[in-house]
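**Student:** My questions concern the predicted model and sequence given below.
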Amino acid sequence: MHPAPEVTVHYLVTGHTGFKGPWLALLLLSRGHTVSGMALDPEPGSLFERARLAEQLVSDLRVDIRDASATIEAIQAAAPDVVVHLAAQSLVRESYRNPRYTYETNAMGTLNVLEAVAAAPSVRAHVVITTDKVYRNINQEAGYVETDPLGGDDPYSASKAMADLLTQSWVHSFPGCPTAIARGGNVIGGGDVSRERLMPDLVRAYTTGQAPLLRFPRAVRPWQHVLDCLNGYLTIADALLAGSGVDQWNIGPGRDSFVEVGKVATLAADLWGGGAHWDNQPGDHPHEAHLLALDATKAQTELGWRNRLGFRDAVTWTIDWERRVHDGADPLIVTREQIAAFETLDRSSARIGSRYQHLKGTR
């Protein structure tokens, strides 16, 4: 298990009602910290609701980060030690339908959070989460490194690149609270209810006996389990609290996890069983990158962070979570079990699945 902290740290997570947010809150709680959250209302059926997360938080605040004054008031009232800024409009296709909302939330919302953190004397570290899609994508086979140029063709990618550059500018222009940027890849895990995102779309279809339709089955993405990604974010936060880490960091999986969308869907169908399968979706679709990969060597060498789950493990843990909850298991208990199993893992462990099996039934 992860050792108990010498001093309990109070974290504020923006976007804690989304997908990563509840996992992050429960991971922090398992490590002995206290957590507040600031976000919009959760989606129906969200992990936030199913895990009864509101009962476990110091503060559960409903704030739209586009509202600068409300954001400042909320962060000052929560008085956290660390802010992890996850809140975003995070869907590519939604960004085509609602570009203004996407730019306002992802770019100006990030500015509002940066200003709020600067105005909150309690905050000692700030981690701003962007995405692998901030890089100017030229479909190169090598993973992008932190010094590669930023860009973005679709509104989502462009808005997150803007948030990334804005944060870099803020750090250089207004030195104060130690702030770092974390760029994650395609994250999967149990409890995601987002529309037009691969794994929840697959699960929704497989649970109802339908064949999901894939827009770009040959597209390659870096697939990473949510706990590996969040552990990277917290490794960065720990570095900031210790006096280092002010930089940009890729938090992505190894090359064995750069896998075509169709192969992910096939593995998920095989794990689900019952004849599950997928089909191609015909027609024209808005632009999405064909090949996108991160190089996380810098975080590995300078922060000592490592992925603990490979590609197959990440998909297996995700489908296992969804299968068990679909069959009636308590989402909070299953999430806690997977967190406990993750904390026992070393990346070199050979028997990941059996370790997880031994922890089933614990709380």
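**Tutor:** Received, thanks. Numbering: from 1, shown residues only.
**Student:** Every contact and neighbour count from this point should use C-alpha atoms.
**Tutor:** Noted.
**Student:** Tally up the residues packed near the residue nearest to L241 when sequence neighbours are not counted, please.
**Tutor:** In this structure, L241 finds its nearest non-sequential neighbour in A125, 6.1 Å apart by C-alpha to C-alpha, 6 or more residues apart in numbering. Neighbour count for A125, taken as other C-alpha atoms under 10 Å: 27.
**Student:** Against Y11, how distant is A125?
**Tutor:** Separation of A125 from Y11 (C-alpha to C-alpha, to the nearest Å) stands at 10 Å.
**Student:** show me what contacts the residue nearest to I251 when sequence neighbours are not counted?
**Tutor:** Leaving aside its chain neighbours, I251 sits nearest to G184 (4.9 Å; criterion: C-alpha to C-alpha, 6+ apart). Contact partners of G184, counting by C-alpha atoms under 8 Å, 6 or more residues apart in numbering, are I129, T130, T131, D132, C229, N250, I251, G252.
**Student:** measure the fourth one to L292 for me?
**Tutor:** The reference is to D132. Separation of D132 from L292 (C-alpha to C-alpha): 8 Å.
**Student:** So for these two, which residue has more residues nearby?
**Tutor:** A direct count of neighbours by other C-alpha under 10 Å for D132 and L292 places D132 higher, at 29 against 24.
**Student:** Compute the distance between the more buried one and A77, please.
**Tutor:** 32 Å.
**Student:** Likewise for A314?
**Tutor:** From A314 to A77 the distance is 37 Å (C-alpha to C-alpha).
**Student:** out of those two, which sits in the more crowded spot?
**Tutor:** A314 (22 against 12).
**Student:** what about the more buried one, helix or strand, and which?
**Tutor:** Using DSSP states H and E, A314 maps to helix 311-326.
**Student:** Run through who's touching that helix.
**Tutor:** Contacts for helix 311-326 (C-alpha under 8 Å, 6+ apart): 188-191, 203, 207, 223-225, 256-257, 264, 267-268, 271-272, 331, 334-335, 338, 352-353.
**Student:** could you pull out the helices for the protein?
**Tutor:** 20-30, 47-50, 68-78, 92-97, 99-103, 109-118, 155-173, 198-207, 226-241, 261-272, 297-303, 311-326, 331-344, 352-359 (DSSP state H).
**Student:** here's the one I want to compare it with:
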Amino acid sequence: MKLLVTGGAGFIGSNFVHHVVAHTEHHVTVLDKLTYAGNRASLAGLPDDRVAFVHGDIADAELVDGLIAGADAVVHYAAESHNDNSLADPRPFLDTNIVGTYTLLEAVRRHDVRFHHISTDEVYGDLELDDPARFTDTTPYNPSSPYSSTKAASDLLVRAWVRSFGVRATISNCSNNYGPYQHVEKFIPRQITNVLRGIRPKLYGAGHNVRDWIHADDHSSAVLAVLNRGRIGDTYLIGADGEKDNKSVIELILTQMGQPADAYDHVTDRAGHDLRYAIDSSKLRDELGWTPQYGDFEAGLAVTIDWYRENESWWAPAKGATEAFYAERGQ
């Protein structure tokens, strides 16, 4: 197939492009705006005869229409996705996550192109720490930030275009990703690179907040499964049973990197910090036969630490500015 991958120079999108090249014969065109979170270096080493890059905005209707006209399927990763940034300035999240998704949907409707929309478990809000429940595809939406609310809106647009216009689309809502090519502003790579730089890691509040972690390569394999075998109009939740509280994650990073488990600092908590996310991925596993490669979070984390240790040239250019940004906020 000829795939158009939006946001393919970002963290999860670039991991998907690498996975597609390694495991299929598909040709990929990446469309990326190259905001601070997009990095051409994340696509380095991929063959030119398999991967093409287009610098552009998913809200550019003319550009999008021309690219989708030549595609067999679109995998839509492009999004503004950082909660802290959405609290500081919500407007880019509306422009990209809502207007950008609308622009793509109109183009796939005109050209009858298969569409897969990448979303987040954050659209469901959060769960109590002692609640045994997990999110499913029938959990009511209850977003709590400008980021998650705009992703919820984009999901609803996709559902409406399927029902109203017959667009051939699926949705996946994934739990927190970790792995190569993740910007150093994010929790896991920030702590890993702090240790590598001799800086004490930083933990929001008491660190009791729980996230359901999945390695980006497992996310990629799940998306391919949905693209190939998912039922049109359906939503699939992607998770690897990786629930860990933030305190345990930071202590595990320190231990795996040969540091005392308590060698970190507590910093001001994030406003409106969701308590717990947890994914029930049984539909994906039962219907599509998907299983994660990194079912053991500790093993996946060790591989991730090794990648950041070996690829300082990739993350170093953004490290200083990131830490300065957080220092201004007492974080």
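**Tutor:** Perfect, I can see it now. Keep in mind that this is a model prediction, so the values were computed, not measured.
**Student:** So which of the helices of the first structure is nearest V58 of the first structure?
**Tutor:** Of all those, helix 68-78 sits nearest to V58 of the first structure, with 8.2 Å by C-alpha to C-alpha.
**Student:** Kindly name the residues of the second structure that line up with stretch 341-361 of the first structure.
**Tutor:** Under TM-score structural alignment, stretch 341-361 of the first structure corresponds to no residues of the second structure.
**Student:** Please apply the same query to stretch 81-94 of the first structure.
**Tutor:** Per the alignment by TM-score structural alignment, stretch 81-94 of the first structure matches residues 72-85 in the second structure.
**Student:** quick one: that stretch to chain centroid distance?
**Tutor:** The chain centre lies 7 Å from the centre of stretch 72-85 of the second structure; the measure is C-alpha atoms, centre = their mean, to the nearest Å.
**Student:** Which residues does that stretch contact?
**Tutor:** Outside stretch 72-85 of the second structure, the residues within contact range by C-alpha under 8 Å, 6+ apart are 1-8, 10, 12-13, 32, 58, 68, 92-93, 96-97, 113-119, 145-148, 270.
**Student:** Which positions in that stretch come out as buried?
**Tutor:** The neighbour-count check on stretch 72-85 of the second structure (16 or more other C-alpha atoms under 10 Å) flags D72, A73, V74, V75, H76, Y77, A78, A79, E80, S81, N83, D84 as buried.
**Student:** distance of the first one from G166 of the second structure?
**Tutor:** Think D72 of the second structure. Remark: distance between D72 of the second structure and G166 of the second structure (C-alpha to C-alpha) = 16 Å.
**Student:** Filter the contacts of helix 311-326 of the first structure down to just the buried residues.
**Tutor:** 188-191, 203, 223-225, 257, 264, 267-268, 271-272, 331, 334-335, 338, 352.
**Student:** do you know which of the helices of the first structure lies nearest F216 of the first structure?
**Tutor:** When those are compared by C-alpha to C-alpha, helix 261-272 sits nearest F216 of the first structure, at 7.1 Å.
**Student:** The closest one vs the second structure, average distance?
**Tutor:** Superposed on the second structure, helix 261-272 of the first structure shows a mean distance to its aligned partners of 1.4 Å (mean C-alpha distance after the TM-score superposition for the first structure).
**Student:** now the angle between helix 311-326 and that helix, please.
**Tutor:** Here helix 261-272 of the first structure runs at an angle of 50 degrees relative to helix 311-326 (axes from the mean of the first three to the mean of the last three C-alpha atoms, to 10 degrees).
**Student:** which residue numbers in the second structure go with helix 261-272 of the first structure?
**Tutor:** So helix 261-272 of the first structure is aligned with residues 246-257, judged by TM-score structural alignment.
**Student:** so how far does stretch 233-250 of the second structure reach from one end to the other?
**Tutor:** Stretch 233-250 of the second structure end-to-end distance (C-alpha to C-alpha) = 38 Å.
**Student:** buried set for it?
**Tutor:** Applying 16+ other C-alpha under 10 Å to stretch 233-250 of the second structure flags 233, 235-247, 249-250 as buried.
**Student:** now swap in stretch 306-317 of the first structure and tell me
**Tutor:** Residues of stretch 306-317 of the first structure classed as buried by neighbour count (16+ other C-alpha under 10 Å): R306, N307, R308, L309, G310, F311, R312, A314, V315, T316, W317.
**Student:** Stretch 104-124 of the first structure now?
**Tutor:** The neighbour-count check on stretch 104-124 of the first structure (16+ other C-alpha under 10 Å) flags 104-118, 120, 122-124 as buried.
**Student:** would a markdown table of the helices of the first structure with distance to D148 of the first structure be doable?
**Tutor:** A markdown table is the format used below for those (distance: least, C-alpha to C-alpha, whole Å):
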| stretch | distance to D148 of the first structure |
| --- | --- |
| helix 20-30 | 26 |
| helix 47-50 | 35 |
| helix 68-78 | 31 |
| helix 92-97 | 22 |
| helix 99-103 | 22 |
| helix 109-118 | 22 |
| helix 155-173 | 12 |
| helix 198-207 | 27 |
| helix 226-241 | 20 |
| helix 261-272 | 25 |
| helix 297-303 | 13 |
| helix 311-326 | 25 |
| helix 331-344 | 32 |
| helix 352-359 | 34 |
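**Student:** So which of those is nearest A180 of the first structure?
**Tutor:** helix 226-241 (7.4 Å).
**Student:** And for the closest one, what's in contact with it?
**Tutor:** With contact meaning C-alpha under 8 Å, 6+ apart, helix 226-241 of the first structure is reached by 20, 23-24, 82, 124-127, 178-180, 182, 184, 187-189, 245-246, 251-252, 303, 305-309, 339, 342.
**Student:** Mind doing that once more with 6 Å?
**Tutor:** Residues outside helix 226-241 of the first structure that contact it (C-alpha atoms under 6 Å, 6 or more residues apart in numbering): A125, V187, I188, G189, G245, N307.
**Student:** And the fourth one, what's its match in the second structure?
**Tutor:** Taking TM-score structural alignment as the criterion, the aligned counterpart of G189 of the first structure in the second structure is G179.
**Student:** list the contacts for that match?
**Tutor:** By C-alpha under 6 Å, 6+ apart, the contact list for G179 of the second structure reads H215, A216, T304.
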